[in-house]
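Engineer: Attaching a predicted model along with its sequence, questions to come.
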Amino acid sequence: MRRLYPAGLAAVLFILAAATILIAAGCYHKTAAPVPVTVEEKKEDPLPRLAAEEKIAGYARPGALISVYELSRRLDDPGTFIIDTRGRSFKVLQASYPAGHIPGAVPALHSNYCHPTYQGRIGTPLQLQDFLGRLGAGTGNEIILYGNDGLQARLYWALKMYGYDQVRILDGGLDKWKEAGFDVAIAATRRPPGTFEFDLAGSKAEQMMATAYEVAAAIGNSGYVIIDARRNDEYLYKHIPGSINLSSEELFNQDRTFKPAHELRALAESKKITPDKKILVYSNSGVRSSLVWFALSELLGYPEVKNYDGSLQEWVKLERETEKGLQTARPEPEKRRQ
């Protein structure tokens, strides 16, 4: 006998049956998995990196410089310690470092590694050890220095002079880093204090630092060249007698990287600065002179180059003679002609 349902109940049963069919159909037709979006990785143009490597390999001491490309691959290396040397004053440091720096770099205030007694002169080995340890550097770190006014070269010169050889200058500094497209950091880098010690048995102060007495004795001596590393207008206004002008600005390409070895050599030789001479370099306070020292000693391999750390500030304070205008020829002292 056929069972009859009220009209309302029949409608409900019909809806339930339709829903069951739709659910069952969904079991057989799974939703297609989303197609992963492929993001094309930005490819590095190898030509600038290869050009930088080739240029640096052409220097007498390639290990004195590091390119921004090599440093970018070493940021996560715990043995790499980067120092931002742009802090010529506290005001300059406040305006530069927080505005952007290489990730992991710590800032260095110039006055913290200057001599406590002799204003502007480089600090003692013990002072620099304490300074670097407080920054977080440890003995054995490879120290990478970058700056924009010569302090990177001055600190490099000091570390090498006190016997620490694991130090390099970043070619082109922060500007080159940005130009290459690498990220900069804003937040300050905090490192725990480290233990840093010089091996003073390897100190080369006598070979690398000139004194006022040595500079005075070199005037008129054909075996020496005294170089003024300041701008030409500064040189013309006042300079040490017999010195020649090789401005630190002449060492750089437009992007603030060092010129290649053959150009630096041609520049030096055009001013009669040759590796057979004993070379003494000065500026106002031993900063820009350290750049010329670096180019001649480290990049060209000239064997006897010294930085006069006291420079013109000390020379004038000692009431030594100065000249104005172009270099004038001076006769060699009688006893040196023999």
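Structural biologist: Structure's in. What do you need?
Engineer: contacts and neighbour counts: CA atoms only from here.
Structural biologist: Noted.
Engineer: ok, which stretches of the stretch 151-300 of the chain are helices?
Structural biologist: For the stretch 151-300 of the chain, the helices identified by DSSP state H, counting those that start in this stretch occupy 151-161, 173-179, 205-208, 212-218, 232-237, 261-270, 288-294, in order along the chain.
Engineer: Work out which residue lies at the spatial centre of the protein.
Structural biologist: Y146 (2.1 Å; C-alpha atoms, centre = their mean).
Engineer: That one against V167, yeah?
Structural biologist: No - under the criterion of C-alpha atoms under 8 Å, Y146 is not in contact with V167, lying 11.1 Å apart.
Engineer: List the contacts of the residue nearest to the centre of the chain.
Structural biologist: Taking C-alpha atoms under 8 Å, 6 or more residues apart in numbering as the definition of contact, the neighbours of Y146 are I82, I83, D84, T85, R86, Q152, I169, L170, D171, G173, L174.
Engineer: Tell me what angle whichever strand or helix holds the fourth one forms with helix 151-161.
Structural biologist: Secondary structure here is read from DSSP states H and E; on that basis T85 sits in strand 80-87. Compare the direction of strand 80-87 with that of helix 151-161 by axes from the mean of the first three to the mean of the last three C-alpha atoms, to 10 degrees and you get 130 degrees.
Engineer: distance between strand 80-87 and the chain's centre?
Structural biologist: On the basis of C-alpha atoms, centre = their mean, to the nearest Å, the separation between the geometric centre of strand 80-87 and that of its chain is 7 Å.
Engineer: After that strand, which helix or strand is next? Please name it.
Structural biologist: As assigned by DSSP H and E, the chain's next helix or strand after strand 80-87 is helix 90-96.
Engineer: Can you mark which positions in that next one are buried?
Structural biologist: Neighbour-count burial for helix 90-96, with 16 or more other C-alpha atoms under 10 Å as criterion, is recorded at L93.
Engineer: Just the helices from the stretch 1-150 of the chain, written as ranges.
Structural biologist: Ranges of helices in the stretch 1-150 of the chain, per DSSP H, counting those that start in this stretch, are 7-28, 46-57, 68-72, 90-96, 125-135.
Engineer: Quick check: which of these is nearest to Y156?
Structural biologist: In this view, the helices of the stretch 1-150 of the chain are compared for proximity to Y156 by C-alpha to C-alpha, and helix 125-135 is the closest at 11.7 Å.
Engineer: give me every residue that touches F198.
Structural biologist: Contact analysis of F198 by C-alpha under 8 Å, 6+ apart lists P125, Q129, T139, Y162, G163, Y164.
Engineer: ok, it to D165 distance?
Structural biologist: Distance, F198 to D165, by C-alpha to C-alpha, to the nearest Å: 10 Å.
Engineer: try this one side by side with the last:
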Amino acid sequence: MATQSLVTTQWVADHLDDPDVVLAEVDEDTTLYDTDHIPGAIAFHWREDFQDPVRRTFVGPRDFAALMERKGVSRDSHVVFYGGNNNWFAAFAFWYFRSYGHERLSLMDGGRKLWELENRTLTSAPPTRTVTSGYDPPALNESIRVRRDEVLERYVGSPDGVALVDVRSPAEYHGEIIAPERLPQESAMVAGHIPGAQNVPWEHVVHLETGQFRSADELRELYADVGATPDREVVTYCRVGERSSLAWFVLHELLEFPTVRNYDGSWTEYGSLIDVPVSRPAGGDEGGTA
């Protein structure tokens, strides 16, 4: 049976005792998880678990496989992600696991916010999953990820057949601020956006009161309005790749666009590169861009 990319809170509630399903709460810190979480859920810390401890990049294939084994995840496990921040980091985890070839993945619509709004069960009890073995180190799937060199060579300016989608806030996109006020440590050297990128803020794809995604028709129209259509290569980016993973999920998994890639270097990388074109409507353009 095919795995659904998006599942409801009720689906999760119905599968709490399913040994085939691994619930995983993912966020930028695990303080809230430590207080309470969905029964049986394991925790992933976005930076400590998924990022190399020295460089800003993925952990290597062997380290990823070892992480899966420590967490009790096998190659055949159906991993269902959820989290706070309207599922930003849960969507990043979905994209990250897909990049490493794990097939059976889902995102819980509405994330932790909706689960709490519905007064569903939470617990502080630690999960009791058994450590596994034999998770073969995976090869990285580059078809859904894009690196800075390719961004510079192929995507700057949104040439024919390409749609660049910047999912940050309008203030970040226009160069009025470099990073959200609560995340000043994750900022680039300059403000602005990649030339040719269109702004579709992440919050436009969800109902903020519940965290649930908008309808497929609404989402399709939202992206079509900025030229992001199924016949184009679409590249999403934000500040560090987590908000853009939410957009990637919408476009790739919900709308089933054939070619969607997430630029996880995003603006913290691009906005700190030397001598690259930058558009900054709020304060003039840099590098000769128009």
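Structural biologist: Everything's here; your move. Keep in mind the model is a prediction, meaning the values are calculated, not measured.
Engineer: With adjacent residues omitted, what lies nearest to L135 of the first structure?
Structural biologist: Once its chain neighbours are removed from consideration, L135 of the first structure has its nearest residue in P193; the separation is 6.3 Å (C-alpha to C-alpha, 6 or more residues apart in numbering).
Engineer: Translate that neighbour into the numbering of the second structure.
Structural biologist: The pairwise alignment with the second structure assigns P193 of the first structure to V131, based on TM-score structural alignment.
Engineer: Could you double-check that its match sits in contact with K71?
Structural biologist: Yes - the pair V131 of the second structure / K71 is scored as a contact, 6.2 Å apart, by C-alpha under 8 Å.
Engineer: okay, now the aligned partner of T229 of the second structure in the first structure: neighbour count?
Structural biologist: Using TM-score structural alignment as the criterion, the counterpart of T229 of the second structure in the first structure is T274. With neighbours defined by other C-alpha atoms under 10 Å, the count for T274 of the first structure comes to 16.
Engineer: ok, the nearest residue to T274 of the first structure once chain neighbours are set aside - how many residues close by?
Structural biologist: Closest residue to T274 of the first structure apart from its sequence neighbours, by C-alpha to C-alpha, 6+ apart: A268 at 6.9 Å. Using other C-alpha under 10 Å, the number of residues around A268 of the first structure comes to 18.
Engineer: circling back to that earlier point, please say which of V131 and K71 of the second structure ends up with more neighbours.
Structural biologist: With neighbours defined as other C-alpha under 10 Å, V131 of the second structure and K71 compare such that K71 has more, 19 against 13.
Engineer: Tell me how far that one lies from I42 of the second structure.
Structural biologist: Distance check for K71 of the second structure against I42 of the second structure: by C-alpha to C-alpha, it reads 7 Å.
Engineer: now do D36 of the second structure
Structural biologist: Counting by C-alpha to C-alpha, the gap between D36 of the second structure and I42 of the second structure amounts to 11 Å.
Engineer: Which one's more surrounded, those two?
Structural biologist: I42 (21 against 15).
Engineer: How about the aligned partner of the more buried one in the first structure: what's its closest non-neighbour residue?
Structural biologist: Alignment note: I42 of the second structure maps to V106 in the first structure; criterion TM-score structural alignment. Leaving aside its chain neighbours, V106 of the first structure sits nearest to I83 (5.1 Å; criterion: C-alpha to C-alpha, 6+ apart).
Engineer: Okay, the alignment partner in the second structure of the one you found and T121 of the second structure: tell me how far apart.
Structural biologist: In the second structure, I83 of the first structure lines up with A24, judged by TM-score structural alignment. Spatial separation of A24 of the second structure from T121 of the second structure under the definition C-alpha to C-alpha is 15 Å.
Engineer: re the thing from before, of the helices of the stretch 1-150 of the first structure, which is nearest N245 of the first structure?
Structural biologist: Proximity to N245 of the first structure (C-alpha to C-alpha) singles out helix 46-57 among those, at 25.7 Å.
Engineer: re earlier: would you agree the match of I42 of the second structure is in contact with A137?
Structural biologist: No - taking contact to mean C-alpha under 8 Å, the distance of 9.8 Å between V106 of the first structure and A137 leaves them out of contact.
Engineer: that older thread, ok, now which ones touch the match of I42 of the second structure?
Structural biologist: With C-alpha under 8 Å, 6+ apart, V106 of the first structure has these contacts: I82, I83, D84, L135, A188, T189, R190.
Engineer: Any idea how many residues pack against the last one?
Structural biologist: It refers to R190 of the first structure. Look at R190 of the first structure: counted by other C-alpha under 10 Å, it has 12 neighbours.
Engineer: Looks like G138 of the first structure contacts F196 (just checking).
Structural biologist: Yes - in terms of C-alpha under 8 Å, G138 of the first structure counts as a neighbour of F196; the distance is 4.6 Å.
Engineer: any shared contact partners between the two?
Structural biologist: With contacts defined as C-alpha under 8 Å, 6+ apart, the residues shared by G138 of the first structure and F196 are L132.
Engineer: okay, now the counterpart of Q129 of the first structure in the second structure: neighbour count?
Structural biologist: With TM-score structural alignment as the criterion, the equivalent of Q129 of the first structure in the second structure is A65. Residues lying near A65 of the second structure (other C-alpha under 10 Å) number 21.
Engineer: you'd agree A65 of the second structure is up against Y135?
Structural biologist: Yes - between A65 of the second structure and Y135 a contact is recorded at 5.4 Å, counting by C-alpha under 8 Å.
Engineer: What separation is there between the match of P193 of the first structure and K113 of the second structure?
Structural biologist: Look at V131 of the second structure and K113 of the second structure: by C-alpha to C-alpha, they are 29 Å apart.
Engineer: again, but for R243 of the second structure
Structural biologist: Distance from R243 of the second structure to K113 of the second structure, counting by C-alpha to C-alpha: 17 Å.
Engineer: Please say which of those two ends up with more neighbours.
Structural biologist: More neighbours sit around R243 than around the other of R243 of the second structure and K113, counting by other C-alpha under 10 Å; the figures are 28 against 20.
Engineer: check contacts around the counterpart of the more buried one in the first structure.
Structural biologist: Residue correspondence, TM-score structural alignment: R243 of the second structure in this structure matches R288 in the first structure. Neighbour list for R288 of the first structure: D149, G150, L151, R154, A229, R230, S248, Y282 [criterion: C-alpha under 8 Å, 6+ apart].
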